[in-house]
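>>> I'll drop the sequence and a predicted model, then ask my questions.
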Amino acid sequence: MTFLFIALIFIVKNVSPLMYGKEVNLLDPQVRHFTTAFFRVNGTTSTFLCQGHIINTTFIITTARCGKKLLKPHKDGGAVYITEYGSDLSIIGKPEKLLNYNNQIKKVIFNPMTYELDTLNDIAFIITTKSINYCQNMNTYHPILIMTSDHFKQMSRDYYLLGHDEFQRESKCFIRSWGRDETNKFNTKLREIPVHLLETTEHYILLESEITGNDGFVCWGDIGASVFCEIEEAIYIYGIVSFSDEILKRSPNDCRKLKVSKIPFLHSKHNRDFIDSLFYNHTLELDLIFGDCDTSYRSRFKKHKIKHYMKKTRKSHHI
């Protein structure tokens, strides 16, 4: 276990993060320091690539179709590769090395409303066998916050109170994904591009990107993509899509003029019900373990958790 994290930290320190396709310093306050998990599912013969994000020491949120692939038996057992933002995934081409970072899957919890070819309720939580330790060094291994029903309602109120144009200007959102650039045709760098949240519906979110030809970032979404928005100085995940989604299949020319994208909304009604029940039914498992390196994040999560504990307590008194 110690060797695993020493190896990962060594990789992280030798790769410069990329913000909007450009290299940035790790200490740059713009860099969002939550950790992305990369799944290489089907061993050496056939490969399914997708991403997820850690939410505590053993839970990773991903898509249901990715979770189903993880449950299928395959020769090498696949791998869950925990990667820092900006890490180089050229190791994909060397499966014998990638499998050294394997973290076995203990359980997959699916949204019960997910069905075959469903893109609306396409989420699941992966539970890993080994714990993921946070804050091994500064800026590494941080969890992402998940917006529950209360946050969704607040976002909906903001949309109507601010009005469409103001809401679009105020939304601080971005897409994180591996993607092609001008110099490398393969998807080896984890990137971020800024987007405006144009609108949310019951099932989808509409996004407008600010990507330009000068960003050195031609396309995103080839190995899954996630959308994140900032609410009260905390960053929440808004949408996650798989590598195989038709919604992301574009030609290189389409990628260059990427403007508006339609992404399944992580917080559609069925997803919200599923996420809320997960928080309420797995309280102990979802407790986060932090080191001293991220007290600000810890305090934000504590506030987040207390809100939902109080809501659950009030509900139980009414029963």
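Good, I have the coordinates.
>>> please count neighbours and contacts with C-alpha atoms only from this point.
OK.
>>> buried residues, the longest strand along the chain. List them.
If you go by DSSP state E, the chain has its longest strand at strand 189-200. Neighbour-count burial for strand 189-200, with 16 or more other CA atoms under 10 Å as criterion, is recorded at 189-198, 200.
>>> closest one of the residues you listed to V227?
Of all those, V195 has the smallest distance to V227: 8.7 Å, by CA to CA.
>>> from memory the closest one sits against C173, does it?
Yes - using CA atoms under 8 Å, V195 is in contact with C173, at 5.4 Å.
>>> returning to that earlier point: dump the buried residues of strand 189-200 into CSV; add distance to H142 as well.
Shown next, in CSV, are those (distance: CA to CA, whole Å):
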residue, distance to H142
K189, 19
L190, 16
R191, 17
E192, 17
I193, 20
P194, 21
V195, 22
H196, 24
L197, 24
L198, 28
T200, 27
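>>> who's in contact with stretch 79-97?
8, 11-12, 15-18, 33-41, 43-44, 98-99, 101-104, 140-141, 187-191 (CA atoms under 8 Å, 6 or more residues apart in numbering).
>>> try 7 Å this time
The contact list for stretch 79-97, computed with CA atoms under 7 Å, 6 or more residues apart in numbering, reads 12, 15-18, 35-41, 44, 98-99, 101-103, 140, 188-191.
>>> follow-up on the earlier one: hmm, who's touching the longest strand of the chain?
18-21, 85-89, 168, 171-179, 205-211.
>>> centre of the chain to it, how far?
12 Å (CA atoms, centre = their mean, to the nearest Å).
>>> equivalent analysis for stretch 55-73, please.
So, by CA atoms, centre = their mean, the centroid of stretch 55-73 is 12 Å from its chain's centroid.
>>> tell me who's in contact with the residue nearest to the spatial centre of the chain.
The centre of the chain sits closest to H53, judged by CA atoms, centre = their mean, with a distance of 4.1 Å. Residues near H53 by CA under 7 Å, 6+ apart: 35-37, 60-62, 144.
>>> again, only this time at 10 Å
34-38, 59-62, 82-83, 125-126, 142-145, 226, 237, 240 (CA atoms under 10 Å, 6 or more residues apart in numbering).
>>> just these: which are in strands?
Counting by DSSP E, the contacts of H53 place 36-38, 59-62, 82-83, 125-126, 145, 226, 237, 240 in strands.
>>> check it against this one:
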Amino acid sequence: MLNYWLSPTILVSALICATHSHPRNAGGVSRTREVPRFWVRLSPADHRVVVSSVGNSKIAGGAPAKDRQFPYQAALLINFADESTTLCGGSIVSTTFVLTAAHCLEGGIDATVIVGTNTVSIPSDDRAVEIDVTFHDMLVHPKYDPIDVLNDIAIVRLTKALTFSDTIQPVKLPSRQEALSDLVNVDTTVSGWGALGEDDYAEIEDNLKLDLHFLVKPVISYEKCNIAYEHMIRDFQLCVSGEDGRNACQGDSGGPLTANLNGMTTLIGIVSYGSSDGCEHGSPVVYTRVGYYLDWIAQHTDVKIVD
């Protein structure tokens, strides 16, 4: 099951790529395509920052989450070799595994996974369960492409099994029958601790307090999304409307996108990227479509996929 977990050799290669604004191919030649158009593509020095202000609405235009509203929500504080730290979201899928985005973990040397609370804080929230992991516990999809942001999905293996409670629960994955269903116009919910807008940043400091927020928006068609992203969107991705300036934002990466499928809250997407125009300017956000990766998830976790 662990054949593809990051090895030290792979980690070194990832760290080399992470220190450059333009990723390099296997031959060491810099790829010339301009990459900083979308907020996932910003250089490490730009995107490894989070909001430390208190009281502002996170997830642009979102509402504060209620206690126990998102028991499957995880936060990841990921550390890098350059001594920077980034905040990403994640989704609990079993007692020992969390799903997140590949671009969150690429180049990471270790991380702290936080669950069981609506507040990410330094010092720690009393309700939080914190589990430390290293790069040995991080699995980035082997076909992840950081240039075109494809296969942007990763797995974190927890070093200590979770005890489920009213504040810690796994989220249901799509069944095989639901995996490729038409989701256009289906209402979805995204939750996270991300920024209010593109200017809402501060370095992670010794005193940090972020409250979980959420947003409900519909899935839009591939045709409509491709207008915004120049025909980059593939069928293993999903796009959610950003109209009215309500959107996921920096810091929400890797977090859950859920929908009610057959009466059950179901994880259909993972926050991948949005437009560099800004979170509140109406562009759609792109998500990794979880249903396309059920076999890969089943192969590398203990989650059983339902037919």
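Received the coordinates, thanks. These numbers come from a predicted model, not from an experiment.
>>> where do the strands sit along the stretch 101-250 of structure 1?
Counting by DSSP state E, counting those that start in this stretch, one finds strands in the stretch 101-250 of structure 1 at the ranges 105-110, 124-128, 145-146, 173-179, 189-200, 204-209, 225-231, 234-241.
>>> among those, which is nearest L258 of structure 1?
Between L258 of structure 1 and those, the shortest gap by CA to CA is with strand 204-209, which sits at 6.9 Å.
>>> so which residues of the stretch 201-319 of structure 1 form helices?
Per DSSP state H, counting those that start in this stretch, the stretch 201-319 of structure 1 has helices spanning 252-256, 269-281, 295-318. These are given in chain order.
>>> which outside residues touch the second one?
Contacts with helix 269-281 of structure 1, where a contact means CA under 10 Å, 6+ apart, come from 109-114, 120-125, 146-150, 152, 202-203, 265-268, 283, 285-287, 305, 308-309, 312.
>>> at 7 Å what do you get?
Residues contacting helix 269-281 of structure 1 (CA under 7 Å, 6+ apart): 111, 113, 121, 148-149, 202.
>>> now a ChimeraX select for only the buried ones of these.
Only the buried entries of the contacts of helix 269-281 of structure 1 go into this ChimeraX selection, using 16+ other CA under 10 Å:
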select :111,121,148,149
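>>> and which of the contacts of helix 269-281 of structure 1 is nearest L70 of structure 1?
Scanning those for proximity to L70 of structure 1, where the rule is CA to CA, the winner is N111, at 15.4 Å.
>>> and that closest one, how close does it get to I55 of structure 1?
16 Å (CA to CA, to the nearest Å).
>>> likewise I231 of structure 1?
17 Å.
>>> of these two, who's got more company?
Set I231 of structure 1 next to I55 and count neighbours by other CA atoms under 10 Å: I55 wins out with 21 against 15.
>>> ok, now which ones touch the closest residue to that one other than its chain neighbours?
The shortest distance from I55 of structure 1 to any non-neighbouring residue, by CA to CA, 6 or more residues apart in numbering, is to P143 (4.5 Å). Shown in contact with P143 of structure 1 (CA under 7 Å, 6+ apart): 34-35, 54-56.
>>> now do A75 of structure 2
With contacts defined as CA under 7 Å, 6+ apart, A75 of structure 2 is in contact with 88-90, 113-115.
>>> same check, this time on K130 of structure 1
K130 of structure 1 neighbours (CA under 7 Å, 6+ apart): 58, 103.
>>> one more time with 10 Å, if that's ok
1, 57-58, 102-106.
>>> tell me which of those residues persist in structure 2.
Of the contacts of K130 of structure 1, the ones still in contact in structure 2 (both residues aligned by TM-score structural alignment, their matches' CA atoms under 10 Å) are 57-58, 102-104.
>>> show me the two of those residues that sit farthest apart.
Using CA to CA, the kept ones among the contacts of K130 of structure 1 span at most 15.5 Å, a distance reached by T57 and N102.
>>> ok, those two, which is more surrounded?
Set T57 of structure 1 next to N102 and count neighbours by other CA under 10 Å: T57 wins out with 22 against 19.
>>> aligned to the more buried one, what sits in structure 2?
Residue pairing (TM-score structural alignment): T57 of structure 1 is matched to T95 of structure 2.
>>> enumerate every residue touching its match.
Here T95 of structure 2 is in contact with 157-158, 160-164, 168-170, 302-303 (CA under 10 Å, 6+ apart).
>>> check R65 of structure 1 too.
50, 110, 114-119, 122-124, 241-245.
>>> what about it, distance to D245 of structure 1?
Taken as CA to CA, the span from R65 of structure 1 to D245 of structure 1 is 10 Å.
>>> quick check: neighbours shared by these two?
With CA under 10 Å, 6+ apart, R65 of structure 1 and D245 have common neighbours 117, 119.
>>> what about T167 of structure 2, how many neighbours?
19.
>>> make that I227 of structure 2, sorry
Quick note: I227 of structure 2 (other CA under 10 Å) scores 11 neighbours.
>>> so how far is the helix or strand hosting it off the chain centroid?
Element membership for I227 of structure 2, per DSSP states H and E: helix 222-228. Centre-to-centre, helix 222-228 of structure 2 and its host chain are 21 Å apart (CA atoms, centre = their mean).
>>> got the buried residues for it?
Here helix 222-228 of structure 2 shows 222, 225 as buried, counting by 16+ other CA under 10 Å.
>>> one more: stretch 262-278 of structure 2?
So stretch 262-278 of structure 2, judged by 16+ other CA under 10 Å, has buried residues 265-276, 278.
>>> and what of stretch 11-25 of structure 1?
Result for stretch 11-25 of structure 1 [16+ other CA under 10 Å]: buried residues 12, 15-21, 24.
>>> just checking, which of those belong to helices?
Taking DSSP state H, the ones among the buried residues of stretch 11-25 of structure 1 that sit in helices are V12.
>>> what's the most distant pair in the buried residues of stretch 11-25 of structure 1?
V12 and Y20 (18.6 Å).
>>> residue in structure 2 paired with I146 of structure 1?
With TM-score structural alignment as the criterion, I146 of structure 1 matches L173.
>>> re the thing from before, and the kept ones among the contacts of K130 of structure 1 as JSON lines, adding distance to S296 of structure 1?
Formatted as JSON lines, the kept ones among the contacts of K130 of structure 1 follow (distance: CA to CA, whole Å):
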{"residue": "T57", "distance to S296 of structure 1": "18"}
{"residue": "T58", "distance to S296 of structure 1": "21"}
{"residue": "N102", "distance to S296 of structure 1": "31"}
{"residue": "N103", "distance to S296 of structure 1": "28"}
{"residue": "Q104", "distance to S296 of structure 1": "31"}
